[in-house]
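Asks: Requesting a structural model of the entry that follows:
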Amino acid sequence: MAVNAAPSGKAPAGRLAGRWVPWLVIGLWLVLAAGMVPLSGKLSSVTTDSAVDTLPAGAESTKVAALDDSLPGGEDSTFVFVYHRAEGLTAADRAAVQRHYDTLAKRYPAKTTEAGDEDDEGSPTSLSTDRKAMTFTLDVSSVYGPPEELVGPLRDAAKDRPSGLELEVTGPGAIDGDMDAVFDGIDEQVLLTTIAVVTLLLILTYRSPVLWIIPLVAVGAAALTSMGTVYLLVKGFGIVVNDQNSALLTILVFGVGTDYALLLIARYREALHHHENVRGAMVHALRGAAPAIVASAATVVSGLLCLLVADLNSTSGLGPIGAAGILCALVAMLTLFPVCSWCSAGGSSGRPSRGSARPWRRSRGCGDGSAPPSTAAGGWRRSARSESSACSPWGWRATLPPCGNRTSSCPCRSRSPASPFCASTSRSSAASR
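Replies: Below is the predicted model of the structure:
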C-alpha cells in the first residue's frame, strides 16, 4: 500500500507538477537544439594545434614561432626522403633517387628562385659515407596544400624504385601530416566509444534493455549544447580549443550527465513508494537530489575555472570549456531528463499508465503488492533477485529503497544494524513514518 499517496485526480503540490510544464520544457529544448546543433558542427573549424596559439603569448618560443611563420617560406613544409639498402646502394638505386627528386621538384616548384641558387647548392642528393643510404630534402610551398594532403602523394610518387630499395619519408612536413592523419576524426571516434561505454553501464545499472535510452538522449542533448556553447565562447572571448580539449569535453559531459541521472533515478525510485502520481514522485525526487547535484556541479566548475590562471593557452582554455560542459549537463539532467522520464512513465495524465512505471519500480522490495523476487522470471529479474538476496555492509543494494514495512517477513527487518546502508534505511523509514 503506498504511503503519502497523492489524491486521485489531483495534481501534486508545486508549480513544477503542472501538466503544461513538462511540455514547455521539451519545447524549449527543441528550440535550443535547433540553434545549437548547427553551432556544434562548427566547433572543429575553430580548433587549433598551432604552437603560436597554444603557447603563452609572452614566451620567447612563441615569438620565435610567430616570426618564423611571418618570414618568406616560413609556411613551407619540409619533407626528407631517406633511401637505404642494407647491402649498399647500386647505380640503379642512385639513378632512381635522382629521378624521384627531379620529378618532385618539377611537380612542386618553389614560389621564388633567386639567381645563382642552383649553382651554389650543388647536388640536391646526399650519399652516406658507407654508401648504404641516400637522402634529399624537398620544400613544398603551402599553396599546394597542407602537410596531411601532401605526404600521401609524395610517398606514392616514389613507389617506382628498384626492388629491395627501402624508402622512408620524414621531416617536419611528414610528421605533421602523419599526426593530423592519426587525429583525423578523433572527435567522432571518442563520441561513439563514449556512447557505447555509457550505454553498457546504463543497461547493467538499470537491468533493462529500454530505460537506458532516456538518460542517453538527455546526455546527448547536453553534449551538443555544450559544443555549441564552446563555439560561442571561442568566437566571443577568443579562448583556445585544441583537438584534445574538444575530445575531453565530450567525455566529461557524458560522464557527469550519466552520474547525475543515476542519482536522480535512485531518488525517483524511492519516491514511487510514497507517490502513486508520477509527477509528484518526480517533483519529490528533484527536491531531494537537486541540491546535491547542484553542489557537485558548482564544486567541479569552480575547480575547472582555476585553470584560467595557467600560462599555457591550451590549459587555460580547458577551464571554461569544461565548465561549460558541466553546466550544460546540469541543466539538461535537471530539466530535460526529468520530463522525459515523466512522459515515459505516465504521460500527461499524471498517473502511470498500465506497465509504464513498472520498470522504475522494479526494485521496490516487499510489501508493495508486487510478486516476490523468488517467483520472478526472466534474465533481468533473476539478476535483480540475486542482487537482493542479502544486505551488504558496503551498500551493495543502494538501488533498493526502504519500504518502511514492519512485518516480520520483510527483509528490511533482518538487516544488520552494523551496515551503513541499513542504518540509513532505518532512519529513512522512521522519517517517512
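Asks: C-alpha only now, for contacts and for neighbours.
Replies: Fine.
Asks: Report the distance from the host helix or strand of residue 325 to the chain centre.
Replies: Assigned by DSSP states H and E, residue 325 belongs to helix 313-345. Chain-centre distance of helix 313-345: 12 Å, with CA atoms, centre = their mean, to the nearest Å.
Asks: what packs against that helix?
Replies: Packing partners of helix 313-345 (3 or more CA pairs under 8 Å, 6 or more residues apart in numbering; DSSP states H and E): helix 20-41, helix 51-54, helix 213-237, helix 243-271, helix 278-305.
Asks: Of these, which is nearest residue 428?
Replies: Smallest distance to residue 428 across those (CA to CA): 10.2 Å, for helix 243-271.
Asks: name the helices or strands packed onto the closest one?
Replies: Applying 3+ CA pairs under 8 Å, 6+ apart, we find helix 243-271 packed against helix 186-206, helix 213-237, helix 278-305, helix 313-345.
Asks: one more to line up against the first:
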Amino acid sequence: MQHRNPLTWLTDRALGNIGRWVVIGLWLVAAGLLSGVAPKLANYYNDKATSSIGTPESVQASAIVAKAFPHQQGLPAIIVVSNPSGLTTADQHVATQIACWLLTDAQRAANAACAGLTYPDPRPADAGPVVSLVNIPQAKNQLVSTDGTTQTIIVALNLPQSDSLAIQKDIKAIRAYTDSLAGPSLAVKVTGPSGILADLVNIFAGADVKLLLTTVLLVLVLLAVIYRSPLLALLPIIGVGWVLAIVNGILGFAAKAQLFPIGQQPTSIMDVLLFGAGTDYTIFIVARLREELRHQPDRHVALQTTMRSVGEAITSSAGTVILGLLTLVLTVLGLYSSLGLVLAIAVAVMLLAGLTLVPAILSVLGNAAFWPFIPRVQTATERAAEAAKPESGFWGAIARFVVRNPVAAIIGSLVLLGALALGNLGIRPDFNSLSDLRNPTPSTDGYKILAKHFAPGTLAPFNVVIHWR
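Replies: Alright, predicted model coming up:
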C-alpha cells in the first residue's frame, strides 16, 4: 500500500479546481470572523509578560507584602515640581494645589491647606494613597530637596502593573492637570514607575505603526525589484495581512481567557517576524515556480511540482524556528516566555498559509501573477544550451567555489562570523529601564530633575521584608 506524504496531500488539495477556491474562502471567513468577534488584543495586554522573573527573592518578597498589606499596593507616580532658582510661594501653592487635587473629598475637607481650592477636573478614579507635604508634613526631608528647588508628590495608582492601558489613561489625566499649572520657570513633570510605564506604552504604540508601514514598504520595494511584477510584490502583503488578522484573533481569545500573559512587545516583534517569514516562503515558492514554468507548459502541474518540493523545505524551516521559539517558554523571564509562545503560534499559522493560501492564490492568478514578465517554456535546444553553460554571475562564482573548496568555505565562513561576533565583547548590561526611552519624555525629564537634586536611593530605597512563619 502506497503512503502519500501528508504535505503532498495538503498542497494537492489546496490546488484543485474546487480546492483552491475553498482554501481562499476558508481563510477569508476565518480572518473576517476572528477580526469581528475576537476580543481586541490591545485590551488584554498583560505586562506580567514582561515583568515576571520566576520566583527569586524580590518576587517572593512582593508576594508576601501584597498578602500582608493588601491595601498598600499600587504603582506609584512621582510628580516633580521644580524651579531652578528655588521654589517660590507661588510654586509651593502649585504643589499644594496638585496634592489636594489628588486627595479624596474627605481628606480635602479635613485639611486646612485645601480650603477654598477648586478643581476643574475630577481626580483619577484609580488614585490611591498620596504622600505630600499637605497630608504628611513630617516627610519634608524626603519630599523636598536640600537646595529648596524641587518638591515631590507621590501618588499610588490602585492598579496592577499588568494593566498598562489603565495606567496610561490615569497618567494622561494627571499630566493634563499638572501641565496646566506649569510656568516659564516652574517645571511640573510626572515620572516614577507609573509615568515611565505610560511613556513606554506610548512609544511602543507609535512604533508599531511606523514599524509595520516601514516593513510593508521595504517588502514591496524589494519584491518589485526582484520579480518586476506588481502582483507578486503584493502577494506576501496579502498573505501576511490575512495571517495577522487570524493570529491577533487567536491571541485575543488566549489573552482574555488568561491562558498565558501577552504583552505589547512580543506582538510588536510578531508583525515584523510574520512579514519576514511570509516573504521568505513566498520567494521560495515563486522562484521554484518560475523555474518549473520554463520546463512545464501546464501551469497547474508546474505549481503542483513546485509545492511538492518547496513544501518540505518551508515546513522544515518553519518547524526549526517554531521549536527554537518554544524553548523560550522554559526561561524564567516573562518577556522571553511570552515572546516564544506568541511567535511560535504566529509562525505556525504563517506556515499553514504558505502551504495552502499562497499556492491557491497563485493558482487562481495563473500566468498573470508574473505580468509583465511572464515565463515562457524553453525549447529543447534552449534547455540543452542552458545545461551545458556554467552558472554565471556573482552567486554562480560563489557556488562553484563552495563546491570545489568545501573546507576553505567552512573555515572562511567561521572566520568571518567570528570577526562579526567580536562586537559582543563590548556589550555591557544595562538595567536602567529609562535607557529604552531614547528621546526625551516627561518621565525622563522628571527623573533627571530628581537625580540632580536628590541623593541616590532617597526616593526609591530598597525594602527589606522580614517574614515570620
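Asks: ok, back up a step: now, of the helices and strands packed on helix 243-271 of structure 1, which is deepest in the fold?
Replies: Among those, ranked by average contacts under mean count of other CA atoms under 10 Å, first place goes to helix 313-345 (a mean of 23).
Asks: which residues in structure 2 does the following helix or strand past that helix match up with?
Replies: Of the helices and strands lying after helix 313-345 of structure 1 in sequence (DSSP H and E), the nearest is helix 379-387. Alignment note (TM-score structural alignment): helix 379-387 of structure 1 is unmatched in structure 2.
Asks: now helix 379-387 of structure 1 and helix 186-206, what's the angle there?
Replies: Taking axes from the mean of the first three to the mean of the last three CA atoms, to 10 degrees, one finds that helix 379-387 of structure 1 is oriented at 60 degrees with respect to helix 186-206.
Asks: Contacts only, for the alignment partner in structure 2 of residue 252 of structure 1.
Replies: The alignment partner of residue 252 of structure 1 in structure 2, by TM-score structural alignment, is residue 273. Contacts for residue 273 of structure 2 were tallied using CA atoms under 8 Å, 6 or more residues apart in numbering; they are residue 343.
Asks: Adding distance to residue 423 of structure 1, write the helices and strands packed on helix 243-271 of structure 1 out as a markdown table.
Replies: Output for those, formatted as a markdown table (distance: least, CA to CA, whole Å):
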| stretch | distance to residue 423 of structure 1 |
| --- | --- |
| helix 186-206 | 23 |
| helix 213-237 | 30 |
| helix 278-305 | 19 |
| helix 313-345 | 29 |
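Asks: Out of those, the one nearest residue 256 of structure 1 is which?
Replies: Going by CA to CA, the one of those nearest residue 256 of structure 1 is helix 313-345, 6.9 Å.
Asks: got the angle between the closest one and helix 213-237?
Replies: Going by the same axes, to 10 degrees, helix 313-345 of structure 1 makes 150 degrees with helix 213-237.
Asks: Also compute the angle for helix 313-345 of structure 1 relative to helix 278-305, please.
Replies: Using the same axes, to 10 degrees, helix 313-345 of structure 1 lies at 180 degrees relative to helix 278-305.
Asks: what lines up against residue 363 of structure 2 once you look at structure 1?
Replies: Checking TM-score structural alignment: residue 363 of structure 2 goes with residue 342.
Asks: Can you verify my assumption that its match contacts residue 282?
Replies: Yes. The criterion here is CA atoms under 8 Å, and residue 342 of structure 1 meets it with residue 282 at 7.1 Å.
Asks: Once you drop chain neighbours, what's closest to residue 264 of structure 1?
Replies: Excluding its sequence neighbours, the residue lying closest to residue 264 of structure 1 (CA to CA, 6 or more residues apart in numbering) is residue 289, at 5.9 Å.
Asks: Please verify my assumption that the one you found contacts residue 267.
Replies: Yes. Residue 289 of structure 1 is within contact range of residue 267, at 6.7 Å (criterion: CA under 8 Å).
Asks: In the stretch 101-250 of structure 2, what residue spans correspond to helices?
Replies: 105-109, 140-143, 164-179, 192-227, 230-256 (DSSP state H, counting those that start in this stretch).
Asks: secondary structure class for residue 58 of structure 1?
Replies: Three-state call for residue 58 of structure 1 (DSSP: H, G, I helix; E, B strand; the rest coil): coil.
Asks: Tell me how far the equivalent of it over in structure 2 lies from residue 69 of structure 2.
Replies: Counting by TM-score structural alignment, residue 58 of structure 1 corresponds to residue 55 in structure 2. Per CA to CA, to the nearest Å, residue 55 of structure 2 is found 20 Å from residue 69 of structure 2.
Asks: Next: residue 280 of structure 2.
Replies: 53 Å.
Asks: Tell me how many other residues surround residue 239 of structure 1.
Replies: 23 (other CA atoms under 10 Å).
Asks: ah, wrong one, I meant residue 268 of structure 1
Replies: Counted with other CA under 10 Å, residues neighbouring residue 268 of structure 1 total 27.
Asks: for the residue lying closest to it once chain neighbours are set aside, what are its contacts?
Replies: Once flanking residues are discounted, residue 268 of structure 1 sits nearest to residue 285: 4.9 Å by CA to CA, 6+ apart. Residues in contact with residue 285 of structure 1, defined by CA under 8 Å, 6+ apart, are 264, 265, 267, 268, 270, 271.
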